[in-house]
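Participant: Below is the structure, and that's it, no one-letter string:
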């Protein structure tokens, strides 16, 4: 079905009285956040629920351009483009002191602040025409939904885009826990689930000061009477950490609705993916290729890119490497896109063993392909969930944000990956890259990790089948909002 943008004035809203529930999605305008709520939108639409996806025209277009279709829908998702004042879009800075993409903060702040007025007007018009209006908003977009709780027939759910492991840690920290300085229940919980040997890094190390303040500001503005919290994870992966969240925050209902990404590649999805890398993968041996990608917010220095290139070449393993610069606030502003240079003669050096992709790559399809046997990743939560659902083990190279904590979950708790090197390393050498690729792809230690990843992938895929645990959780949520 056609999923074009629908720019609907707030005084011209369809009458949805014949539906028990209508859902409005309010994402943060960053790829990893847009992607998750768009996947959730597609899943909910299969239950005959109309979905409205709101944002700026630029970010709605971005979400649709990079969209992975799940092949199922009962209602086309309606995209609503709201105008906001222009915001700065500086290019990513690979030489920045902190690896966090601070260049995106102006776009985050602009959306959180300036979407509030048009969004509230739209929701006011919509709430009067439906039996129940459900607003699912990114936890970092709380400013945009101020006042929504006062609307009739409306309930809000905050969506958290990171692992339950990271959220549980953050919840404990927000309660004032400091390791070794607190007594009582919080200490007991912390020491049981996050023992010292995990060596979990602090929030202050993961984020720059200005983003920590944005997090605090948005969490202070979370609706006091919100109907619950939603997570892109599932009990079969993170059941113990979901239990921690429920114990620390018993005042909310918590819904683990993941995995959001498609866990099976349908024929319709395959037909949508015409990328040349898929034909290259078809020619490789089973589980022989390592996929290398560091997400949409990683900017690397030229010297680091050179070290990766040499390390991959020396590993003697087949690889697909997505080599793109980090997104800026407007991905369609291509005037300042940096194209990193590879070592001279690199194509000749790797021959047909490697493929370097300079544009957008179909990650879910690549990870789902039978030839893909490993994934070198920054451990962003989208990438973690996609690797786990496809049963592909990871070589973890975290950069910032929740990624160092996700790395602990993937490598030390779930044991479906190996760590590249200490994540704060100024320069990761070609030797380190070569070693970790060999460890993951051809060593005995890697074989155990690969078996763990395959086993977990099977469990997760079974959980989304009819009467599986994840499927039951999702159906319970749909029944709850449709009551």
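Facilitator: It's in. Here the structure is a predicted model, which is why all the values come from computation and not from measurement.
Participant: drop to CA atoms for contacts and neighbour counts, all remaining ones
Facilitator: Fine.
Participant: Tell me where the stretch 151-300 of the chain has strands.
Facilitator: Using DSSP state E, counting those that start in this stretch, the strands of the stretch 151-300 of the chain run over residues 154-160, 228-231, 254-256, 289-293.
Participant: Give the buried residues for stretch 20-34.
Facilitator: Buried residues in stretch 20-34, defined by neighbour count with 16 or more other C-alpha atoms under 10 Å: 20-34.
Participant: In strands, which of those residues appear?
Facilitator: If you go by DSSP state E, the buried residues of stretch 20-34 have 22-26 in strands.
Participant: So which of those residues is the closest to residue 206?
Facilitator: residue 26 (25.0 Å; C-alpha to C-alpha).
Participant: The structure to be compared is supplied as follows:
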């Protein structure tokens, strides 16, 4: 069996920051064990994430970054559009995934040119096009999932028991069958990936690639999702490892500062502002890279934050929209909230903020990376899901773990009546839920205590002796053994073919 130092892992993330970030963190964990790690992505995404990789190399963790050309132009995408946060409509999404699916030949050409075949290819679950490459070249393949195990299992149960086919109305309520906990929702809030018209082939390919993988990786840990991880592994019949939260292996703000998108404000200014606030008093507001609020909802949220009287930092990327920018400037909003509110018109250094003692709450879209960062830093959440798996993350945070408060969002914006103009939560209700999250009553104190307990468990999980550390060790051993078997099998096949050829040669 080969040692970790002799293994080469090829990582192929989906071109979305919420997928690239944990994949690079997995690469860092593998490289820290001595393995050789190469992250394969497109030129634009390589440029975005080069700082994180170079930072790891400066620390002595050897990760390589390799570029494969992205054929976006062939599918009608503008040059330079290579990440999901650059897409503006459903037509672009379909073109984006078609372009990705067509990268199979380029990836195979790259792998064939290597002096030695990789021992394992780790593919994002949304990159099933890597499966035929591994099949042809005899490379063990793992599928990595970036949402929660809760979501993965719920979607599987709903599909297996025919609920998606039986329920026509997207808002008709149902309970998830054969699920470890009671979970009530509807098709709008239990919406799986690739479940839109025209994406049927994508959906089939994803399922097939997962069903034939040599194993599954999930960025979670057993103290929060053990029952869901085990049930999903049993349902798929695949060896499954919970190796997260990958962010918990790097909780220091400075080391985690470069994560693909450059902050639009100096981190030092943020820290100075936070230093002047009492412990656990500041509310941090961010909706990630893909989720967007409608202008009317941005305004309602702004008015609610102002009326709450709480200090807050808001990474308000919607401020780059004309309607929002004009309202902020025309109303003199920043002057009114004064030094109590810090608006970052774009990206904020999230880890720096969440890791600061002054951070007391996090208004989040419940993307899985943001959810894990909140858990890992022990910061209670005000949940504001926008689409897909985010509603499952909300259920986990509020109903299962008891570390979150619901904002009141019931369905994705798409399912709101037109007259709502994208407003889920009115300003008065923002005040109410912010007060519930941030007040120090008995319930709030218990919520905060639970959040700190899970943070300690998250750190313990990735340290030596922890469950995720052990799962990663087991995965490395599994790949070492599997790679050795495949190499021996290939040699045996080559020898058999050579013997057969010799047997027909005249003596």
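Facilitator: Here it is on my side, so go on. Predicted model only: the values in this text are computed from it and were never measured.
Participant: picking that back up, can you check which of the strands of the stretch 151-300 of the first structure gets nearest to residue 385 of the first structure?
Facilitator: Among those, strand 228-231 comes nearest to residue 385 of the first structure, with 11.7 Å by C-alpha to C-alpha.
Participant: can you tell me which helix in the first structure is longest?
Facilitator: Selection of the longest helix in the first structure by residue count, based on DSSP state H, yields helix 444-463.
Participant: Mind reading off the mean deviation between the helix or strand just after it and the second structure?
Facilitator: Using DSSP states H and E, the helix or strand that follows helix 444-463 of the first structure towards the C-terminus is helix 469-481. Per the superposition on the second structure, helix 469-481 of the first structure and its aligned residues are separated by 2.0 Å on average (mean C-alpha distance after the TM-score superposition for the first structure).
Participant: Now helix 469-481 of the first structure: buried residues?
Facilitator: By neighbour count on 16+ other C-alpha under 10 Å, the buried set for helix 469-481 of the first structure is 469-474, 477, 481.
Participant: how about the spatially most central residue of the first structure, secondary structure?
Facilitator: For the first structure, the residue nearest the mean C-alpha position is residue 382 (3.2 Å; C-alpha atoms, centre = their mean). Classification of residue 382 of the first structure by DSSP: H, G, I helix; E, B strand; the rest coil places it in helix.
Participant: which residues does it contact?
Facilitator: By C-alpha atoms under 8 Å, 6 or more residues apart in numbering, the contact set of residue 382 of the first structure is 32, 36.
Participant: now for it: what does it line up with in the second structure?
Facilitator: Under the alignment (TM-score structural alignment), residue 382 of the first structure maps onto residue 369 of the second structure.
Participant: so how far is residue 126 of the second structure from that match?
Facilitator: 16 Å (C-alpha to C-alpha, to the nearest Å).
Participant: Look up how far residue 381 of the second structure lies from residue 12 of the second structure.
Facilitator: Distance from residue 12 of the second structure to residue 381 of the second structure, by C-alpha to C-alpha: 31 Å.
Participant: related to what we said a few turns ago, Serialize the strands of the stretch 151-300 of the first structure to CSV and add fields for mean neighbour count and distance to residue 206 of the first structure.
Facilitator: As requested, the strands of the stretch 151-300 of the first structure are exported to CSV (neighbours: other C-alpha atoms under 10 Å; distance: least, C-alpha to C-alpha, whole Å):
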stretch, mean neighbour count, distance to residue 206 of the first structure
strand 154-160, 22, 17
strand 228-231, 20, 20
strand 254-256, 20, 24
strand 289-293, 24, 20
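Participant: Tell me which of the ones you listed lies nearest to residue 245 of the first structure.
Facilitator: Residue 245 of the first structure lies closest to strand 254-256 among these, at 8.2 Å (C-alpha to C-alpha).
Participant: matching residues in the second structure for the closest one?
Facilitator: Alignment of strand 254-256 of the first structure against the second structure: residues 240-242, by TM-score structural alignment.
Participant: in the stretch 301-450 of the first structure, which spans are helices?
Facilitator: With helices called from DSSP state H, counting those that start in this stretch, the stretch 301-450 of the first structure shows them at 302-314, 346-350, 363-368, 381-390, 403-408, 430-442, 444-463.
Participant: Likewise for the stretch 101-250 of the first structure?
Facilitator: Under the criterion DSSP H, counting those that start in this stretch, helices of the stretch 101-250 of the first structure are mapped to 105-114, 116-127, 164-174, 185-193, 203-206, 209-220, 235-248.
Participant: With distance to residue 152 of the first structure and mean neighbour count as extra columns, can I get these in JSON lines?
Facilitator: Shown next, in JSON lines, are these (distance: least, C-alpha to C-alpha, whole Å; neighbours: other C-alpha atoms under 10 Å):
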{"stretch": "helix 105-114", "distance to residue 152 of the first structure": "23", "mean neighbour count": "19"}
{"stretch": "helix 116-127", "distance to residue 152 of the first structure": "7", "mean neighbour count": "19"}
{"stretch": "helix 164-174", "distance to residue 152 of the first structure": "30", "mean neighbour count": "20"}
{"stretch": "helix 185-193", "distance to residue 152 of the first structure": "37", "mean neighbour count": "14"}
{"stretch": "helix 203-206", "distance to residue 152 of the first structure": "38", "mean neighbour count": "16"}
{"stretch": "helix 209-220", "distance to residue 152 of the first structure": "23", "mean neighbour count": "14"}
{"stretch": "helix 235-248", "distance to residue 152 of the first structure": "28", "mean neighbour count": "18"}
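Participant: Trace stretch 393-411 of the first structure over to the second structure and give me the residue numbers.
Facilitator: So stretch 393-411 of the first structure sits over residues 380-398 in the second structure, by TM-score structural alignment.
Participant: So what touches the matching stretch?
Facilitator: 147-148, 150-151, 183, 188-193, 291-292, 360-368, 371, 374, 403-409, 411-413, 433-434, 437, 447-448, 451.
Participant: what do you get if the cut-off is 6 Å, keeping everything else the same?
Facilitator: Here stretch 380-398 of the second structure makes contact (C-alpha atoms under 6 Å, 6 or more residues apart in numbering) with 151, 189, 191, 361-367, 403-407, 412.
Participant: just stretch 206-222 of the second structure next, same as before
Facilitator: Stretch 206-222 of the second structure is contacted by residues 128, 141-145, 238-245 when judged by C-alpha under 6 Å, 6+ apart.
Participant: can you give me the end-to-end distance of it?
Facilitator: Using C-alpha to C-alpha, the end-to-end distance of stretch 206-222 of the second structure comes out at 25 Å.
Participant: once the structures are aligned, where does stretch 288-301 of the first structure end up in the second structure?
Facilitator: Using TM-score structural alignment, stretch 288-301 of the first structure pairs with 281-294 in the second structure.
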